[in-house]
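A.B. asks: Predicted model follows, preceded by the sequence.
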Amino acid sequence: MPDTLAMLVSWAVVILRFVIPLFIPRYPLPAVIASMILDTVDQTIFQQFTSLPLEGYQEYDKALDIYYLAITYLSTLRNWSNLFAFKLSRFLFYYRLIGVTLFEITQLRELLLIFPNTFEYFFIFYEFVRLKWDPKVLTKDKLITTAAFIWIFVKLPQEYWIHIARIDTTDWIKDNPLNLIIVIGWAAILIFLAWWLLRDLPPMRSGLTVAASYRNFPFDGSLAKKVIDNYTSKKFFDNFINYELIEKILLVSLLSIIFAQVLPDVRASNFQVAIGVSLLIIINTELSQWLSRRGAQWRSIIQEFIVMSIVNFGIVLMFHVLIARYEGSINLFGTLFFVFLLTLNVTLYDKYRRSQIWSQAESAIFAGQK
């Protein structure tokens, strides 16, 4: 097979793995399922259509998995109206992210069993419910029961199967076709338990709600006076350390440490990565707030991403020139890759966290009027 075709197939797969997750905020369920399917079949595509070595891709594959998971979490900021479900999903996401970070540092596979990826399937459950119901019908008890069910009956067996026992399901069935009956039986049990969780919900509404709704709250509206928001409240500008800044530093630092472990030719320590990322986030946050204080409003999230990318790339290039004068060096390509992912996550976080803050304020005002 020509090398050109092999490279085209490889680049097409990688580009799709970058692009498809960007649709999750707008079309959560189909985009998540598409991302999961592509993650499952990408290695098979490489084996069938290319002769390229896959050893190096395994490291990028891990990074792309975390990238997809982060976009999925950020979409909950944008879309989820059930605030308890959002808080529970946030815990599940960071619990998994911390586990993956510890695994990449220690290479102890048991950590992936202790910190299972319950968040991913919990997200799918919520978005499946949103297709036919208002997610606010999900009570705290039902959400906790669902998370426990996914954790115990879905993710623990899956994490053990993949990471501890290291069994390939396809090969396992090929070795003994009767094992397919076990897989079908287990799937039937899970479907029954899912039905049991949904059996007492109100009647379904007509049609399917595939696209997630999103509202831009007016900065000069009545609600703006009751919201503590980095971008609209003058009072909040006086507080340099705030919840949003801390979460952004935690989120992007953990992501960057994971990328530093799995990507080749990263010469910085985990501490250096965390410090460098934190400085960039602080600069980005203060720049955005400085612009907002002067009445600047982004016309679109794409415009904000482009402007902040130019700023961050400029900082990195300036640092690259300065450190070279003192006989130091950085991996410029790897650093720019970090900066691209950092800027994307920070931009989405700033945009969607703002929506979550305003939605919480609106819910609190509505509850107070009852």
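C.D. replies: Everything's here; your move.
A.B. asks: hey, let's count contacts and neighbours off CA atoms from now on
C.D. replies: Noted.
A.B. asks: Which residues are in contact with W80?
C.D. replies: Each residue near W80 by Cα atoms under 8 Å, 6 or more residues apart in numbering is listed here: F86.
A.B. asks: Tell me how far it lies from F128.
C.D. replies: 13 Å (Cα to Cα, to the nearest Å).
A.B. asks: same deal with I315?
C.D. replies: Computed as Cα to Cα, the I315 to F128 distance reads 42 Å.
A.B. asks: same question, L69
C.D. replies: Separation of L69 from F128 (Cα to Cα): 17 Å.
A.B. asks: For these two, indicate the residue with more neighbours.
C.D. replies: A direct count of neighbours by other Cα atoms under 10 Å for L69 and F128 places L69 higher, at 21 against 18.
A.B. asks: which SS state does that one fall under?
C.D. replies: Following DSSP: H, G, I helix; E, B strand; the rest coil, the label given to L69 is helix.
A.B. asks: What strand or helix carries the nearest residue to it once chain neighbours are set aside?
C.D. replies: Distance criterion Cα to Cα, 6 or more residues apart in numbering; nearest residue to L69, sequence neighbours excluded, is E120 at 7.4 Å. In this structure, E120 sits in helix 118-132 according to DSSP states H and E.
A.B. asks: What lies in contact with that helix?
C.D. replies: The contact list for helix 118-132 (Cα under 8 Å, 6+ apart) reads 28-29, 32, 69, 89, 92-93, 96, 135, 146-147, 150-151, 155, 204-210.
A.B. asks: Comparison target below:
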Amino acid sequence: MDVQVVFWAVVLARFVLPFFILRYPLPAIIACLLLDGVDQTIFQLFNVEPPNYQSYDKAMDVFYLSIAYLASLRNWTNPGAVKISRFLFFYRQVGAVLFELTGLRFLLLVFPNTFEYFFIAYEGVRARRDPMRYGFRFWVKVAAGIWIFIKLPQETWIHVLKLDLTDTIRDVPWFLPALIVALLALAAVLWFVVRPRLSPPDWTLRLSADPLPVAMDEASERMAYRAAHNRVLDMAAVEKIVLIGLTSVIYGRVLPGVQTSDLRLFLGIAFFVVLNSAIGLWSARRGYGWDSAAFSFLVLLVINIVLVFVADLLLTRGNGDLSLPDTLFFVFLVTTLTMLYDRYHPVSEYRATAAAKAVS
């Protein structure tokens, strides 16, 4: 099989699979996690050697974790868990960018990817129980346990000791049997010790996302909420700039046609994010919105393509710092993350406001 076919098939899978997290959070993020774990093995099997694999891998991780974070805004009903999710996600984003800028691997240990397993833990609870049964302290303890007992050892294994699971299984005869015994022991503890002490489940297994709140399940309602509560430059806009800007900087380090500095790329992306926010608020205040996510994406994509090429013509006269394929990629990235953020951030804010009113 052609190595380019294998490479692009894996890349396409790593771009498409994350979108299923929005509707099927637990199975989809586990599938993304598994694909992340085996893609290097697939490349080795077919003699594919991606340039700068470490940066490529971090960039693909950042994309699917960004979609997972946006899924938490869409789906999570517990505002305390959302706050912890937000901190863990952006903490890791900062660490990933610092790693790209410096190349210091220990930074990935200082900024571990706790968000990913916290997302899995929350969705594992939600699969059988109402997350609102558990308070903020419970979710803090869950995050701390994942950080200390799971992610620190894992990040040490991968980024400090530079060990690969497949290679270790192949080179160390006793490792695979020991790993199987450890997993069986963990399963036994969960089944025989933890499970009997759990409270009765609230419902049968739920793997699909819960419906949106009735008051926010239509585009017109989300648009009205944005028009009433958001501004062009507010905390939501800042969060969106950081989310998309840091993700773009990481991809700017991977894409071969990017000839600009990290700061210029971040500022350029920030400009277009703010412009998108202004357009979004203008359309929200006039009641323009579509329930179809695909149609919303296409409309915003066309607008952004026009804006980018007009800016390129006026400011650089066609001699920009990005190649055409890379420019189109960043348009796709900004459009995707902007559309999803603007679509689901109002849902999260509505839930948080409703929960605060209920407590008071």
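C.D. replies: Sure thing, it's come through. For clarity, every value in this text was computed on a predicted model and none was experimentally measured.
A.B. asks: that older thread, tell me the counterpart of the residue nearest to L69 of structure 1 in structure 2.
C.D. replies: Counting by TM-score structural alignment, E120 of structure 1 lines up with E116 in structure 2.
A.B. asks: and if you look at V41 of structure 1?
C.D. replies: Under the alignment (TM-score structural alignment), V41 of structure 1 maps onto V38.
A.B. asks: ok, now T209 of structure 1?
C.D. replies: In structure 2, the residue matched to T209 of structure 1 (TM-score structural alignment) is R206.
A.B. asks: So its match: helix, strand or coil?
C.D. replies: Assigned state for R206 of structure 2: coil (three-state reduction, three-state DSSP).
A.B. asks: mind checking how far the nearest residue to it once chain neighbours are set aside is from I150 of structure 2?
C.D. replies: Leaving aside its sequence neighbours, R206 of structure 2 sits nearest to A127 (Cα to Cα, 6+ apart; 4.5 Å). Plainly put, A127 of structure 2 is 21 Å away from I150 of structure 2 if you go by Cα to Cα.
A.B. asks: So these two - more neighbours on which side?
C.D. replies: A127 (21 against 14).
A.B. asks: Against Q289 of structure 1, how distant is N239 of structure 1?
C.D. replies: Taking Cα to Cα, one finds N239 of structure 1 at 11 Å from Q289 of structure 1.
A.B. asks: E59 of structure 1 too?
C.D. replies: E59 of structure 1 is 36 Å from Q289 of structure 1, where distance means Cα to Cα.
A.B. asks: Between the two, which has more neighbouring residues?
C.D. replies: Q289 (18 against 15).
A.B. asks: What's the match for the more buried one in structure 2?
C.D. replies: By TM-score structural alignment, Q289 of structure 1 lines up with L281 in structure 2.
A.B. asks: quick one: contacts for that match?
C.D. replies: R226, A227, N230, R231, V232.
A.B. asks: and if you look at D57 of structure 2?
C.D. replies: Contacts for D57 of structure 2 (Cα under 8 Å, 6+ apart) come out as D36.
A.B. asks: so what corresponds to V242 of structure 2 in structure 1?
C.D. replies: Match for V242 of structure 2 (TM-score structural alignment): L250.
A.B. asks: which SSE is its match in?
C.D. replies: In the assignment (DSSP H and E), L250 of structure 1 maps to helix 243-262.
A.B. asks: for that helix, packing partners?
C.D. replies: Here helix 243-262 of structure 1 touches helix 55-79, helix 83-106, helix 270-293, helix 332-369, going by 3 or more Cα pairs under 8 Å, 6 or more residues apart in numbering; DSSP states H and E.
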